[in-house]
Structures are given as structure tokens and as C-alpha cells.
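J.: sequence first, then the predicted structure, then my questions.
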Amino acid sequence: MKAALSISPQWLNPRDSVTLSCEVDKTSTGWRFSWYRTVSYRAGLPSLSDKSYSLQPLSDNGTTADSYTLLPAGPTPTGGYVCRAGRGDPVYDTLYSEPQFLWSGDLQPSVSLRISPNTTQHFTSKSLSLSCEEKGNSTGWRLMSYREKRVKSGCARWESITESTCTITTLNRWYSGVFWCESGSGEYSNAVNITVHDGDVILESPVHPVTEGDSVTLTCTFRYQETNPNPKTDFYKDGVLIKNETTGEMTILTVSKSDERFYKCKCAPGESTESWVVIH
């Protein structure tokens, strides 16, 4: 039997609590739950079967409750989490759950993930570059991603910060997922949720959170822009039409928390998917 972990919310908001929930066979009782944070593989610690991560216990004795609260949320809790449950005497333990991840889009003091082009939506067949930019004396960072429900090295031939940039020359839809930089000691950079589209229209929106009071520009981009450089564009917020533009761009001059919503655009060639714009 295998436990199943869920995290709510999976993207951190400052000062919010985060709840881990562990699900096992609902027809039986008497379970005791153990909670773990993933760290780089180390001999002597329990590990996932593929040895991609070792597991650091969050508490010494586990809990009788099937949920565990991380409070307050902030830079420290970002990373991967695993649970399992045990019952009986002698104790029968379930298999470890698949790791689930808690991410933050906020820039971190040790390292930041930078991407080019600097947007969350991308076209198939285009290129994308990602790099871990160190700050201070931080070392040993590598690019990671969570795609197709699996943890993967972000670039097959790029395993350390000494090779500073990973370039994906031809994007495909299976590159959609969350990318981040991770250190050997288990620190995480900001995370970026990348989506790759095979349609004709994407919405270019900020990769990093926008500061309240700043301006932000959303751009509707057509795959074959050179043939129709400025199509008439409709912009939507939470599915409601908010603006018509002839330039393909919409600027919010002074953003506030109320502007933290889903946005998309529509023009003659087609319609983008939605992107969430984060305001801090």
C-alpha cells in the first residue's frame, strides 16, 4: 500500500500556513503518520526508491492526525515533502508517497532562476534558456524540474552551476512544468511555472512577482508575428473582457493586490491560455 500526499497551497503566499495531507486506506483506522522533507541523497537517511532524494523527518514521533501544518509559510519550507503511515504491532508501514513540492515565486537571497525569453508561456519549436544565478558565497546549485509527474534534472547535460546556462533548443509540450534551482543542502531558489503551447497565440506575462505600485505590461504574441505585427487584441481578467488594444499590449500602471488574477488574450489568429499574475 502506498500513501498519497497533497499540499495546500502548493505555491507560497507570505505569512500563510501550508497544510500537508496524507491519505491511506480509508476503511481501516489506527494509522500513525510520518512526515518528511526531501534533501539531497545521503547514506544513512531513508530514501526514495530511485535514490533521487533522501528524507529528513519533520518530527520525531509522527502524528495521529492525517494532516501536518507548516507555519508560517516563507522561504524556509520550500522544497519537496513525503509522507507514509504505519499501524499495528508489529508496525506495518505503507510505502512512501510520491514527493510533492511546495514552491515560491519570490526571489531568494542565495540564488535566483533566470529564464530567457522572460515569460511563463512559450511556443513549441522555439528555444528557452535557464540559469541559476548565485548570490554571495552560495555554491553547488543545479537546475531541477517537475514535469510529467516526475522530478527531473532540468537539462540532461547540465548538472552543476559551473555550466551556468541550460538551453533547450527546441521546446515541446512535455517541457511544461515547474523549474527551480536546488542546492546540495536542500535550499531552493524561486520557482517558475513554464507552459509550452503548440497553438498560435501566447500571453507574455512576468515570470517573477510584481511589486505593488509598479507597472506591468502583458503582451499578446502571435507565432507568426511578422505577418501581422499588431493584431487587434482583447484582454481578459478571470474570463471577463477588460480591454481592447491595437498594439497587442496592455499595461497596468499601478498594480495592487486586486490585480492578482488570471489573464488571457484573444486576437484574430487565436486565443492564449490563462496565466496567473502574482502581486506582492
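T.: Arrived safely.
J.: switch to C-alpha atoms for all contacts and neighbour counts from now on
T.: Will do.
J.: show me where the stretch 101-250 of the chain has its strands.
T.: 111-116, 121-123, 128-134, 142-147, 150-153, 165-168, 177-182, 192-197, 201-204, 216-222, 233-237, 240-245, 249-252 (DSSP state E, counting those that start in this stretch).
J.: relative to residue 87, which of those strands is closest?
T.: Ranking the strands of the stretch 101-250 of the chain by proximity to residue 87 (C-alpha to C-alpha) places strand 150-153 first, at 28.6 Å.
J.: next, the buried residues of that closest one.
T.: 151, 153 (16 or more other C-alpha atoms under 10 Å).
J.: second structure follows, compare the two:
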Amino acid sequence: LIISPSRTQHFTSVSLSLSCEDQSNSDRWRVRRYTESWGLQDCSSSLWGSQTGSTCTISSIIASDTGVYWCQSESGEKYHPVNITVHFFVILESPVHPVTEGDTLTLRCLNQHSTPPNLRADFYKDGSLIQNQTTEMIISNVSKSHEGFYYCKHPERGESPKSWISVRGVSNECCCKLSHSESQISVLHTLSSVLAVCPYLIVTVVLIFKCCRMRVSC
């Protein structure tokens, strides 16, 4: 699910676009949601949004649009559920999808009525202050220990809702490919070593053979 603007928290009264990523037959995919206010709904068959192809557009979101959104195929398969929160005044800008271990995570505190929108605020994780009075928080080399609920707080403008940041491990496929490449390098290294030694072995064998013949003749 591709969300534009690309974040999980959004201000009220702005436009929001949700698209189901590639699918060769995009018209067969639909955006669905579940909210506490409205229950289970399709974008294409309700008043809250309009769907064209695989893209759902909400022209002006409101607080009751807060909920879980996902892509669903004609056969009923669900893909990429995302929690979306709609809030007044202050929001936390965070990634839509899980962050991969080793990547960099950047969080910002935004205000609906500021230009530019970035606030100098305090950042919290699981209720504990982790960085204060800064316009953005950057965590390099992310690990599983960085998973948790994050939010930001400004002394005058207020605080944002909480967002769960999820961290996923490096793909096993990448590891397998790396391991396969390393094994290939190891084999090539061994072969090159053997080929380098071969001439010396041949010369040594020839000399030993000649010496033996000389002794026999003597």
C-alpha cells in the first residue's frame, strides 16, 4: 500500500491518496479500511473516498477516518495493512512501513499551522524522553531494540498521537546470496592457489626422477 503523503499520521482537512502497488491487473485491487466510527468499508462503494483503478483518494480527511487501511484482491487476499491516524495541530512524521535493520530512521514533529511545519520539540519512546528540543530525530543503524511507540511534544502546541515503529530483519535471501557468493570466492581462491603451486610440484617431480636415474646409472 503506497500512501501519499508518505506517513502514518495526517492532519485533518487535507487530501490523502492510497494506492495498491503494482499489480499487473490494478483494476482488480481495491482499497478497504476498518475504522471505529464506520466499521468495514470499501473505497469504491462509499462516500468517504473515490477509487480509480487501484488508487483511492480521500479529498478531505477527518478524525473519524483514523483506522486500518489495506489492499484486497478479488479473491479476498489482504496485503500491506497500515494504521493511519488523523489528528489536529501536531503530528509525528514516521515511516509507513517497517524499517530494515541497519537503515536510518528519521522522525519529525510537524505542526499544521506553522511555516515551515517542522517544530522544535521533544521526542519520546514508550513514554520516556529520548531527545529534546530538536526539529528532527535521526537514529542510524536501526536494530530491533528501537521498536516501540514514538511521539513528539511541543510545550505550547501540544503533543502528537503515538505511532508504532516496527523493525524487520535483513532478508534471508540476501544472506543466502551473500553466503553463496562467499563460497564461490572461496572455491576460486583454492583453485588459484593449487594452480599457482602446480608448476613447482612438476619441476620437483622431474628433478627427483632425474636424480633417481643418475643414481641408478652410477
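T.: Nice, I can see it. None of these values were measured; they are calculated from a predicted model.
J.: could you report the TM-score for this superposition?
T.: The TM-score (TM-score structural alignment, normalised by the length of the second structure) is 0.69; 163 aligned residues with a C-alpha RMSD of 2.0 Å.
J.: returning to what we had before: wait, which of the strands of the stretch 101-250 of the first structure is closest to residue 35 of the first structure?
T.: strand 150-153 (19.1 Å).
J.: identify the residues contacting residue 82 of the second structure.
T.: 1, 8, 68, 69, 70, 96, 97 (C-alpha atoms under 8 Å, 6 or more residues apart in numbering).
J.: just put the residues you listed in JSON lines and tack on neighbour count and distance to residue 215 of the second structure.
T.: Below are those laid out as JSON lines (neighbours: other C-alpha atoms under 10 Å; distance: C-alpha to C-alpha, whole Å):
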{"residue": "1", "neighbour count": "19", "distance to residue 215 of the second structure": "84"}
{"residue": "8", "neighbour count": "22", "distance to residue 215 of the second structure": "89"}
{"residue": "68", "neighbour count": "16", "distance to residue 215 of the second structure": "92"}
{"residue": "69", "neighbour count": "25", "distance to residue 215 of the second structure": "91"}
{"residue": "70", "neighbour count": "20", "distance to residue 215 of the second structure": "88"}
{"residue": "96", "neighbour count": "23", "distance to residue 215 of the second structure": "84"}
{"residue": "97", "neighbour count": "19", "distance to residue 215 of the second structure": "80"}
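J.: out of the residues you listed, who's nearest residue 87 of the second structure?
T.: Nearest member of those to residue 87 of the second structure, counting by C-alpha to C-alpha, is residue 8, at 10.8 Å.
J.: name the nearest residue to the aligned partner of the closest one in the first structure, sequence neighbours excluded.
T.: Matched by TM-score structural alignment, residue 8 of the second structure corresponds to residue 120 in the first structure. Excluding the flanking residues, the one nearest residue 120 of the first structure by C-alpha to C-alpha, 6 or more residues apart in numbering is residue 194, at 4.9 Å.
J.: list the contacts for the corresponding residue of the second structure for that neighbour?
T.: Applying TM-score structural alignment, one finds that residue 194 of the first structure aligns to residue 84 in the second structure. By C-alpha under 8 Å, 6+ apart, the contact list for residue 84 of the second structure reads 8, 9, 10, 66, 67, 68, 69.
J.: got a list of what the residue nearest to the fourth one when sequence neighbours are not counted touches?
T.: Right, residue 66 of the second structure. In this structure, residue 66 of the second structure finds its nearest non-sequential neighbour in residue 85, 4.6 Å apart by C-alpha to C-alpha, 6+ apart. Each residue near residue 85 of the second structure by C-alpha under 8 Å, 6+ apart is listed here: 8, 9, 10, 63, 65, 66, 67, 161.
J.: show me what the last one aligns to in the first structure.
T.: Residue 161 of the second structure maps onto residue 273 in the first structure when the alignment is built from TM-score structural alignment.
J.: surely its match is within a strand?
T.: No. The assignment for residue 273 of the first structure, made by DSSP: H, G, I helix; E, B strand; the rest coil, is coil rather than a strand.
J.: measure it to residue 172 of the first structure for me?
T.: 16 Å (C-alpha to C-alpha, to the nearest Å).
J.: what do you get for residue 57 of the first structure?
T.: Taken as C-alpha to C-alpha, the span from residue 57 of the first structure to residue 172 of the first structure is 37 Å.
J.: now do residue 259 of the first structure
T.: Taken as C-alpha to C-alpha, the span from residue 259 of the first structure to residue 172 of the first structure is 31 Å.
J.: and the equivalent of residue 204 of the first structure over in the second structure, how far from residue 24 of the second structure?
T.: Matched across to the second structure, residue 204 of the first structure falls on residue 93, judged by TM-score structural alignment. Distance, residue 93 of the second structure to residue 24 of the second structure, by C-alpha to C-alpha: 31 Å.
J.: these two: which is more packed in?
T.: Between residue 93 of the second structure and residue 24, residue 93 has the larger neighbour count (other C-alpha atoms under 10 Å), namely 23 against 8.
J.: which residues touch residue 71 of the second structure?
T.: Listed by C-alpha under 8 Å, 6+ apart, the contact partners of residue 71 of the second structure are 1, 20, 29, 30, 31, 32, 78, 79, 80, 81.
J.: leaving out chain neighbours, which residue sits closest to the alignment partner in the first structure of it?
T.: Alignment note: residue 71 of the second structure maps to residue 181 in the first structure; criterion TM-score structural alignment. With C-alpha to C-alpha, 6+ apart as the criterion, residue 181 of the first structure has its nearest non-adjacent residue at 4.5 Å, and that residue is residue 143.
J.: burial of that neighbour, as a residue count?
T.: 27.
J.: and it, what's its match in the second structure?
T.: Correspondence of residue 143 of the first structure to the second structure, assessed by TM-score structural alignment: residue 31.
J.: any idea how far residue 262 of the first structure is from the residue nearest to the spatial centre of the first structure?
T.: For the first structure, residue 178 is the residue whose C-alpha lies nearest the centre (C-alpha atoms, centre = their mean; 3.9 Å). For residue 178 of the first structure, the distance to residue 262 of the first structure equals 18 Å [C-alpha to C-alpha].
J.: now do the contacts for the aligned partner of residue 54 of the second structure in the first structure.
T.: By TM-score structural alignment, residue 54 of the second structure lines up with residue 164 in the first structure. Each residue near residue 164 of the first structure by C-alpha under 8 Å, 6+ apart is listed here: 131, 132, 133.
J.: in JSON lines, list these along with neighbour count and distance to residue 234 of the first structure.
T.: Converted to JSON lines, those look like this (neighbours: other C-alpha under 10 Å; distance: C-alpha to C-alpha, whole Å):
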{"residue": "131", "neighbour count": "21", "distance to residue 234 of the first structure": "33"}
{"residue": "132", "neighbour count": "25", "distance to residue 234 of the first structure": "35"}
{"residue": "133", "neighbour count": "17", "distance to residue 234 of the first structure": "36"}
